[in-house]
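In: any chance you can model this:
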Amino acid sequence: MLLPVKVSPSRRVWADVSFCYEKQIYANSSEELSRYLLKYGRVNGVYEDEQIAYEIRRTVSSMLRRGVPHRQVVEEASTLYGIPEECVEEVVAAVPAENSTPG
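Out: As a prediction, the model looks like this:
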């Protein structure tokens, strides 16, 4: 999962993090009652905006050209890259208008 980290007002980096957890089920199924215990988190890498922006823009641009609705583009890209939807919105806003269709 990529998380944005503001280093300064004008600089953001991305931390590639993973978490290890334990799931405890207290009933017949996880839908009835369960609890997650975070065991630890780990930073696997740190990247500059430019290092991840190209791939995200490419994916977003391709989806918009295919006519995928704006909301779906944001949700799918967020899931695919493991980044918050607000950050995908920034990338979508940066894609030239001729690649997008209303939706």
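In: from here on, just use CA atoms for contacts and neighbour counts.
Out: Fine.
In: so who does Y21 touch?
Out: Neighbour list for Y21: 36-40 [criterion: C-alpha atoms under 8 Å, 6 or more residues apart in numbering].
In: how about this one, so we can line them up?
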Amino acid sequence: MLIPFKCPECGKKYWIELSIRYELYNYVGAMSELARIHIKDAIVRDIWTDEEVAFEVQRTIASLLKEGIPRKQVVEEVSQLYGIPAIHVDELIENLLSKVPELNTPVG
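Out: Below is the predicted model:
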């Protein structure tokens, strides 16, 4: 999982690669009814600069948008592929579209 982090010292944006171990306790039949997640461990696997993550992820986003894939689907696919929460993928898309607005035009 990649989570963005802004350094309080320098103000730069970094991405922290986390691995999380957890236990899931279901108290009722369906998880939506009543469940508890107990986080056992969280390990920082790596730290990436914003430039490293943004370049790779935005390249993937651009290719999907050029193919005419709907934005919502792009967010879902990129989120799953890179392990980035959807809200942050949406921010990366906004940033890319501000630089390359023609990607916002549907194909066909």
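In: what's the TM-score here?
Out: After superposition, the two chains reach a TM-score of 0.80 (TM-score structural alignment, normalised by the length of the first structure), with 102 aligned residues with a C-alpha RMSD of 2.2 Å.
In: returning to what we had before: so which of the contacts of Y21 of the first structure sit within strands?
Out: Using DSSP state E, 36-40 are the members of the contacts of Y21 of the first structure that sit in strands.
In: and what about the residue positioned nearest the centre of the first structure, helix, strand or coil?
Out: By C-alpha atoms, centre = their mean, the mean C-alpha position of the first structure lies nearest to I83, the distance being 1.7 Å. The three-state label for I83 of the first structure, taken from DSSP: H, G, I helix; E, B strand; the rest coil, comes out as coil.
In: and the one 4 residues further on, by the same measure?
Out: Following three-state DSSP, C87 of the first structure is assigned to helix.
In: now it: how far from A94 of the first structure?
Out: Between C87 of the first structure and A94 of the first structure the computed distance is 11 Å (C-alpha to C-alpha, to the nearest Å).
In: between those two, tell me which one has more neighbours.
Out: Using other C-alpha atoms under 10 Å as the criterion, C87 of the first structure and A94 rank with C87 on top: 15 against 11.
In: that older thread, rebuild the ones in strands among the contacts of Y21 of the first structure as JSON lines, extending it with neighbour count and distance to G67 of the first structure.
Out: As requested, these are arranged in JSON lines below (neighbours: other C-alpha atoms under 10 Å; distance: C-alpha to C-alpha, whole Å):
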{"residue": "Y36", "neighbour count": "10", "distance to G67 of the first structure": "38"}
{"residue": "L37", "neighbour count": "10", "distance to G67 of the first structure": "41"}
{"residue": "L38", "neighbour count": "11", "distance to G67 of the first structure": "39"}
{"residue": "K39", "neighbour count": "9", "distance to G67 of the first structure": "42"}
{"residue": "Y40", "neighbour count": "9", "distance to G67 of the first structure": "41"}
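In: make CSV out of those and add distance to S8 of the first structure.
Out: Shown next, in CSV, are those (distance: C-alpha to C-alpha, whole Å):
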residue, distance to S8 of the first structure
Y36, 33
L37, 32
L38, 29
K39, 30
Y40, 27
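In: the longest helix seen in the second structure vs the first structure, average offset?
Out: Determined from DSSP state H, the single longest helix within the second structure is helix 50-66. Mean deviation of helix 50-66 of the second structure relative to the first structure after superposition (mean C-alpha distance after the TM-score superposition for the first structure): 0.9 Å.
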